[in-house]
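[1] Need a 3D model of the sequence below.
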Amino acid sequence: MKQLKAFKLALVVVSSFMAFSASAAPPPVVTDDPDDEPQHVPSIADDLVRADPSAPLAAHDAAVADIVSDAPFAKVIKNLAEAGRGERLSANSTTDVWALGNYAYTGTFNSPCGGDPDAGIWIWDVRNKTNPEFVGVIQSPTGSRTNDVRVATMGRGDILVHSNEPCAGGPGGYEVYNVEDPLHPVHLASVRIDDPNPLAPLIIAGPVTDVGVHNLWLFSQAGKDYVAVTTETVFGNFHIYDITDPANPMLVSFWGAEELFDPGVVASGDVSRNLDAAIWLFSGFGASQNRFLHDVTITPDGLTAYLANWDAGLVRLDITDVSNPQLVSVAIDPTSEDGEVNSHSVWPNANGSIVVEGEEDFSPFESQFTIDGSGPNAGTYASSEGEITSPIAEEPGAEMSGQTTYVGLACDGASVPAGSGIALIQRGVCAFTVKGGNVIAAGYSGMVVFNDEARGDALVTMGGTAISIPGVFVGHSTGLAIMGVANAADLVIGAGGATITAAVIPNGWSGMRIWSYADPANPILMSTFNTVCSANPTDPSCDPRGTYSSHNVIVEDNKAYISWYSDGVVVLDVSDPVNPVEVARYHRTGSEFETQNAGIQDVWGIYKIPNQPWIYASDRNGGLYILKEYGSGSAKNAKD
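    Model (predicted):
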């Protein structure tokens, strides 16, 4: 829920997919426009992007079998039941969960932010599974949140690492603790991370320093201990640190998806090559276009890393030599699921023959923009719904429709002609919020902003202060087509244009992909799996307040244990990767549960005690849940 800070890509503002974690993943650029107004420079719109190196892999992937669970409330629920819980009744506060021995650890999201006594890693004594006890907090650095936490027994004892991401101007990087006595954690190290590419400040037009960390993974290899880190740098998002001496972490290596685009690009020191690579990294598929690393899982032997690399796909690396990770393969199929890739989480089975990958998508509807009628320009065009505008889904018929009137830049209210219907506005000079406010005052019920000539048909998501009008952003040529003119010089303020319709149609949340790695160099997509609500966001069984994207996954004995936000915890049997079968689910609804949970079910994290029936799930609203998995019999009461 997928975070880079907002950067300027050669003076063109680009913000990443994940300021996030559980926040929506917007289209490639979110801007309020004034900061995006200086001189035009080479960008994605200028056709400088080289061919996608993942395309050949996608072409060889097998056809997808789309499996949809036949019953979100079926009898499989009986096979997974609540045993106990650790209450943290605070809306949207709890993040990931991990455990070691008799203690579980949960993180904290944006509120409370670091500096508040409740912000940080909550420690739970889970010796009594039916009654876990809160025993303390490892405080977050002031101004930062703790999205991820990992803990493992390593050479120097029980080591805990947690990520830092700014929530109020705090530091990034990660922290290292000794938790051999979980009641008295000992802080060992703070690590701050800069972009490893010395050209990054030049390409991004500013420093890329002290970046956030979103996820981590502890592992050992050849008698040494390491932590793998998902960094919010532009280049080299995958870092490996030697923490054999946990008080003195040392960077060993880094790798980034830019190597898929142009092998050796960072080492080359070539500005042009690195600029092209950066542009590629900020592109991708569907709504949330970027190719930045989100999560990593490393095999128990410490030799193989699986990288959930968003729109770069699922990357497998050989890290036998931790100082020099080597690419093995990329698993990607942009045609699967909803046209997104959004590789978010990953876990292999024990022998690595099957790998389960989770997609995350917070855009269950897609925009559809048409110029209506039978004229020469009638048809469908690319568009991006505004982040600050009223949701089109909440308009009558889930659409914004009407005749357009060209109103110019709409930066001066006095210059906007009075009217009704849809205001067609040219991008530039003032913020989208100002433009929207002025056309509302002039009587319009919707707005379409089209790009300026210099930036062409590149799309942005309109950001800034919210305004009470539906609206979309379209390319420059689309704006001209609406008015039926050849160039911007022919536009006349007050002239009527074509009738347009901007609608939103359901295209699903996101589910799971099951890959065969029988040949690790050539993974094959065997199937995808969705719940009823992730497949169809308008199904009557789905809570309109809910989030039905999959989130995290753990695989054990050919079962995938998945945290699935408002669908709860879902367990799949993936022993036949062509036909994954749901065998258990923990799902709660109703007013009584919402009172007990401080909100609807919203499961973020998942941890399973190896070879035991106990599962820990973190709910963003309610805290820690301890679940017990049962076999074919009914779990009437897990507390028995």
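
[2] use CA for all of it now, contacts and neighbours both
    Noted.

[3] helices and strands around the longest strand belonging to the chain, which ones?
    Longest strand in the chain by number of residues (criterion: DSSP state E): strand 496-506. When contacts are defined as 3 or more Cα pairs under 8 Å, 6 or more residues apart in numbering; DSSP states H and E, strand 496-506 sits against strand 365-371, strand 399-406, helix 476-483.

[4] what angle separates the second one from strand 365-371?
    Angle of strand 399-406 versus strand 365-371, following axes from the mean of the first three to the mean of the last three Cα atoms, to 10 degrees, is 40 degrees.

[5] what's the offset of strand 399-406 from the middle of its chain?
    33 Å (Cα atoms, centre = their mean, to the nearest Å).

[6] run this one through as well so I can compare:
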Amino acid sequence: MKKRNLLTSTILAGSLAFAAIPFNVLAHDELGDVNIEKGERQGYSELAVPVLEGSKNLQFLHEAAAPEMKVVRPDGKQNSFGDVFAHKGYAYIGTHTQNGGNGGVRVFDLKDPSNPKEVAVFGNDIPGTWQEKVIVKSVNTPDFKGDLAVVSVQQISRTNPASKGGFLLYDVTNPASPKKLGFYEVTKKTNGTHELYLTMQGNRAIVLAANPYADYYSHGEEKDFQIVDVSNPAKPEKVWEFDPRTLPEIPEDFNGYHWNAPDGKTRPVFNHSTMVDETGKFAYISMWDLGTIIFDISNPQDPKFLGRTDFASNQQGSAHSAALAKGGNVLIETREVYVPVRPGYESSYGYTRIFDIKDKTNPKLLSEFKTDLVDNIENGTTFANTVHDPKVHGNTLYLSHYAGGVRAVDISDPANPVEIGKYVPEKSDIWGVYVDRNFVLASDIGTGLKVLLKNNGSTPQPGTK
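    Model prediction:
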């Protein structure tokens, strides 16, 4: 096991040259004029990278473990890695498409954070698919009580007759022995469910599913954003889906992808990600160049559109993911701009925007946060400098940033965000970040799980505060 004490603010001597990792992963702009696939690491520049820097509440942050991800596939091949989630002292890490996908979700016991133990693999039973995203929640419905995992399933190729996309549902009450409960299938005309979110509303469990390009490829038969009742995980049931044509600014001839926007530009519109606030009442839907759309989903069978974020005419939209802060009154929006130079737009990789949403019908931009990477556009063909996913813990915003590792930002004053720390492993390719109690977990596309501790104290056991 590779263990290092990284409590330092020094800079690594020399430069790290980042290797190309040819993972064949979903291209978000696959219908546009540029087709850059995630993981095609083109044109890395040599960067002097600090291993770890920190201040304020991050001064005691250190890497507890970067375990070697053992091969678990029968064919002896390794997958690339997707997002990371934590629940009751266990880490769940999804997998990507390297070596044909079907890596499933890998479960690690974090009882000893310096020595995570892999205890299970699940969700790898549908041929020709990959399982990037997993959400785990404690659920109590008339049909199921326990810990429920929902796992995104995407087809590597829609022409494979054996594959299908959607999401899987597993009982992980015992994380070492997951039990399959059900599967929700979306139209085979799209790749499947890319990202998703699970929430409770009273005694009802619902999943919000992002199925990119479903509207386009099915000619409107199915939509990109769907709400699915999973109160009985063995029988998931779609209860609503969003048609962008219902918004007043979208013309009736909207074709499910290309939007003739009011600024005169033709912009891509598809659902990339979903999330819900802690009450289960408000949903935040990342619709790329249509911005982050806010719905009241108190009645999931009849959600109400409240408002959305918008962009300056010279900004690529690319609303990728969202997080909330300040009791749900502040919205964090990350924009995955991976082609930084396009005619008619600013030259920049993707950066973070922060909104006041006390009035959810009228989001107001408070600030824009840029790391030191986003203006480094000399190569112009790799998205490794763009921001990816946001997570918030208290007044600290954590951003996964591919080559930039994990960035920590003080948002005590959301109008003036300040970077206060960063963690950048060797050959950094950080996909996801998740904060849970004393843990900051990160997932690296090439090397897998990273476990950071926010202090030097003992790790609380499951069920304790």
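
[7] Tell me the buried residues in the longest strand of the first structure?
    For strand 496-506 of the first structure, burial by neighbour count (16 or more other Cα atoms under 10 Å) applies to 496, 497, 498, 499, 500, 501, 502, 503, 504, 506.

[8] Reformat the residues you listed as a markdown table; add distance to residue 68 of the first structure.
    Shown next, in a markdown table, are the buried residues of strand 496-506 of the first structure (distance: Cα to Cα, whole Å):
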| residue | distance to residue 68 of the first structure |
| --- | --- |
| 496 | 47 |
| 497 | 44 |
| 498 | 41 |
| 499 | 38 |
| 500 | 35 |
| 501 | 32 |
| 502 | 29 |
| 503 | 26 |
| 504 | 23 |
| 506 | 16 |
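
[9] quick check, nearest of those residues to residue 174 of the first structure?
    residue 506 (38.4 Å; Cα to Cα).

[10] that older thread, now tabulate the helices and strands packed on strand 496-506 of the first structure in TSV and tack on mean neighbour count and distance to residue 22 of the first structure.
    Formatted as TSV, these follow (neighbours: other Cα atoms under 10 Å; distance: least, Cα to Cα, whole Å):
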stretch	mean neighbour count	distance to residue 22 of the first structure
strand 365-371	20	17
strand 399-406	23	26
helix 476-483	22	32
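
[11] out of the ones you listed, nearest to residue 603 of the first structure?
    Per Cα to Cα, nearest to residue 603 of the first structure of those: strand 365-371, 21.6 Å.

[12] hey, where'd the helices end up in the first structure?
    55-60, 200-204, 258-261, 265-268, 271-281, 432-441, 476-483, 532-535, 591-597 (DSSP state H).

[13] For residue 350 of the first structure, find the nearest of the ones you listed.
    helix 55-60 (24.6 Å).

[14] Onto which residues of the second structure does that closest one map?
    Aligned using TM-score structural alignment, helix 55-60 of the first structure spans no residues in the second structure.

[15] In terms of secondary structure, what does that helix contact?
    strand 326-331.

[16] after superposition, how close is the strand it packs on to the second structure?
    Its aligned residues in the second structure lie a mean 0.7 Å from strand 326-331 of the first structure after superposition (mean Cα distance after the TM-score superposition for the first structure).

[17] Next one: residue 417 of the second structure relative to residue 353 of the second structure, how far apart?
    When distance is defined by Cα to Cα, to the nearest Å, residue 417 of the second structure is 10 Å away from residue 353 of the second structure.

[18] Map residue 87 of the first structure onto the second structure.
    Under the alignment (TM-score structural alignment), residue 87 of the first structure maps onto residue 68.

[19] ok so, going back, could you check the angle the longest strand of the first structure makes with helix 476-483?
    120 degrees.

[20] Could I get the full set of strands for the stretch 51-200 of the second structure?
    52-54, 62-65, 81-87, 90-95, 105-109, 117-122, 129-130, 134-140, 145-155, 166-171, 179-185, 195-201 (DSSP state E, counting those that start in this stretch).

[21] With the stretch 251-400 of the first structure instead?
    295-298, 304-308, 314-318, 326-331, 343-348, 354-359, 365-371, 379-381, 383-385, 399-406.

[22] Which among those strands is found nearest to residue 193 of the first structure?
    strand 295-298 (16.9 Å).

[23] Now do the same for residue 341 of the first structure: its match in the second structure.
    Counting by TM-score structural alignment, the partner of residue 341 of the first structure is residue 317.

[24] Tabulate the helices and strands packed on strand 496-506 of the first structure in TSV, adding columns for distance to residue 620 of the first structure.
    Below are those laid out as TSV (distance: least, Cα to Cα, whole Å):
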stretch	distance to residue 620 of the first structure
strand 365-371	23
strand 399-406	32
helix 476-483	41
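
[25] Of the ones you listed, which is nearest residue 606 of the first structure?
    strand 365-371 (26.8 Å).

[26] surely residue 390 of the second structure meets residue 401?
    No. Assessed by Cα atoms under 8 Å, residue 390 of the second structure is found out of contact with residue 401, at 9.4 Å.

[27] one step back: would you tell me which one of the strands of the stretch 51-200 of the second structure is buried the most?
    strand 129-130 (a mean of 32; mean count of other Cα atoms under 10 Å).

[28] so that one aligns onto which residues of the first structure?
    Under TM-score structural alignment, the match for strand 129-130 of the second structure is residues 144-145.

[29] quick one: the matching stretch to the second structure mean distance?
    Stretch 144-145 of the first structure sits 0.5 Å off on average (mean Cα distance after the TM-score superposition for the first structure).

[30] ok so, going back, neighbour-wise, which of residue 390 and residue 401 of the second structure wins?
    Shown here are residue 390 of the second structure and residue 401; by other Cα atoms under 10 Å, residue 401 has more neighbours (29 against 25).

[31] Show me what the more buried one lines up with in the first structure.
    Using TM-score structural alignment, residue 401 of the second structure sits opposite residue 564 in the first structure.

[32] Now its match: closest residue in space, sequence neighbours ignored.
    The shortest distance from residue 564 of the first structure to any non-neighbouring residue, by Cα to Cα, 6 or more residues apart in numbering, is to residue 550 (4.3 Å).
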